[in-house]
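Undergrad: fold the following, please.
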Amino acid sequence: MTGAVRLEPVDEGNLEPLLSVAAAEAEPEDVMPPVEAPAGWSLARRDAFRDFYRASFGGLEGPTRTRMYAIIAGGEVVGMVRMTRCAEPGTVETGMWLGRSARGQGLGAAALRELLHAAAAAGMHTVVAETTPDNRGAISVLEKCGAELREDGGKLRAKMCLDSALPAR
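TA: Now for the predicted structure:
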């Protein structure tokens, strides 16, 4: 399964499988903004997850200016990658999460490569990301996709220019 992924826009058809992976293999704070709800994957937190992901159904032109994609590997949903329009024209910010069982297999880099191609197809020129200097998994994915990395105020900022050759799929 290493590296073989496809992206599907998050919609009602894959929202419940995405929630199932999140609830079984991720912490709520890793896959959605904080909400006032009982700890863990309570019913209220599951509802908030659905609401958060449904808000992106409008895509880059919608109210959240975000397109979320379910990451599919081996025919199963294993995580999510997104792009969100930035104030700077032609620039989107990306973020991703994978269920624990999908980590360390090259799927993150494959998903980011697919996202870079989707961003270029949407007319974007630059993809940026932010992580922490101790997030070795994210740093590895960004490096494999040719990101220019710089530390700034305790954060690691990544920039990927789409005007040059895109990473091979």
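Undergrad: CA atoms for contacts and neighbours, from now on please.
TA: Will do.
Undergrad: give me the next element, helix or strand, following the helix or strand hosting Arg82.
TA: Applying DSSP states H and E as the criterion places Arg82 in strand 76-85. For strand 76-85, the following helix or strand on the C-terminal side (DSSP H and E) is strand 91-98.
Undergrad: ok so, going back, for the strand holding Arg82, which positions count as buried?
TA: Buried residues in strand 76-85, defined by neighbour count with 16 or more other Cα atoms under 10 Å: 77-85.
Undergrad: one more: stretch 52-68?
TA: 53, 55-57, 59-60, 65-68.
Undergrad: that older thread, for the strand holding Arg82, packing partners?
TA: For strand 76-85, the packing partners by 3 or more Cα pairs under 8 Å, 6 or more residues apart in numbering; DSSP states H and E come out as helix 12-25, strand 66-73, strand 91-98, helix 107-121.
Undergrad: now the buried residues of strand 76-85 in JSON lines, with distance to Val21?
TA: Output for the buried residues of strand 76-85, formatted as JSON lines (distance: Cα to Cα, whole Å):
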{"residue": "Val77", "distance to Val21": "7"}
{"residue": "Val78", "distance to Val21": "6"}
{"residue": "Gly79", "distance to Val21": "7"}
{"residue": "Met80", "distance to Val21": "10"}
{"residue": "Val81", "distance to Val21": "14"}
{"residue": "Arg82", "distance to Val21": "16"}
{"residue": "Met83", "distance to Val21": "20"}
{"residue": "Thr84", "distance to Val21": "22"}
{"residue": "Arg85", "distance to Val21": "26"}
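Undergrad: one more to put side by side:
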Amino acid sequence: MAVRQMDEEALEELLAVAVADAVPDEVMPPVAGPPGWTAQRREAFREWHRSRFPGLGGPLRESTFTIVHDGEVVGSARLALSDSHDSHDVLETGMWLGRSQRGHGIGTAALRLLLDEAAKAGARTVVADTLAHNSAALGALRRNGATLTTSRDSVDVLAELTPRQTPREPSAPSAE
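TA: Modelled structure (predicted):
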């Protein structure tokens, strides 16, 4: 199990996973046009990730990673400087997994590793937004020690996590 900084080779592997095992709305910002993985949408997916290659110090202040399980790319994760903070103390995170990879503990393990990446970047807090009905995300967040806050007037849940200051050794995901 690993999270690896995105590069051009990994990006093509990730796009193949997205096309085979996800719908565009799950894995990228909306793109106008017909539904499905059109040529325009595939190129927009590539450009979205390429624009983040410079990482947290780049103009978009965001890094993307591949999630690798058993030697195969199975999804993507991101860390971004929080818009509400000017330092590396608070990072935002998000991730997606191919549909066939969900429900196997991979998201929980990947989040653990992503928290280690956040600690290496100097983050003291990592925040994530998800929907109240996303039980898989909520479970992964809880298993990683998140404090969850639900908004009264929406279906959004804000999760706050604290990275360990000493990154952990990678471990295999557990069956969940």
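Undergrad: read off where the strand holding Arg82 of the first structure ends up in the second structure.
TA: With TM-score structural alignment applied, strand 76-85 of the first structure matches the range 72-81 in the second structure.
Undergrad: so what touches that stretch?
TA: Counting contacts by Cα atoms under 8 Å, 6 or more residues apart in numbering, the residues outside stretch 72-81 of the second structure that touch it are 3, 10, 13-14, 17-18, 56, 61-68, 87-88, 90-98, 101, 114, 118.
Undergrad: now swap in stretch 139-158 of the second structure and tell me
TA: Contacts to stretch 139-158 of the second structure, defined as Cα under 8 Å, 6+ apart, come from residues 105, 107-108, 111-112, 127-133, 159-162.
Undergrad: same check, this time on stretch 50-69 of the first structure
TA: Contacts to stretch 50-69 of the first structure, defined as Cα under 8 Å, 6+ apart, come from residues 7-12, 15, 19, 32, 80-85.
Undergrad: just stretch 117-128 of the first structure next, same as before
TA: With Cα under 8 Å, 6+ apart as the test, stretch 117-128 of the first structure has contacts from 83, 90-94, 116, 157-163, 166.
Undergrad: can I have the buried ones of the residues you listed as a PyMOL selection?
TA: Listed next is the PyMOL selection for buried residues among the contacts of stretch 117-128 of the first structure, using 16+ other Cα under 10 Å:
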select buried, resi 83+90+91+92+93+94+116+157+158+159+160+161+162+166
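Undergrad: tell me the SS of the most far-flung residue of the first structure relative to its centre?
TA: Going by Cα atoms, centre = their mean, the residue of the first structure most distant from its centre is Pro38, 25.2 Å out. The three-state assignment at Pro38 of the first structure reads coil, by DSSP: H, G, I helix; E, B strand; the rest coil.
Undergrad: quick one: what's aligned to it in the second structure?
TA: In the second structure, Pro38 of the first structure lands on Pro34 (TM-score structural alignment).
Undergrad: check Gly106 of the first structure too.
TA: Per TM-score structural alignment, the equivalent position to Gly106 of the first structure in the second structure is Gly105.
Undergrad: distance of its match relative to Thr125 of the second structure?
TA: According to Cα to Cα, to the nearest Å, Gly105 of the second structure stands 23 Å off from Thr125 of the second structure.
Undergrad: so Val10 of the first structure touches Ile71, yeah?
TA: No: the pair Val10 of the first structure / Ile71 is not scored as a contact, 9.2 Å apart, by Cα atoms under 8 Å.
Undergrad: thanks again, I'm all set now.
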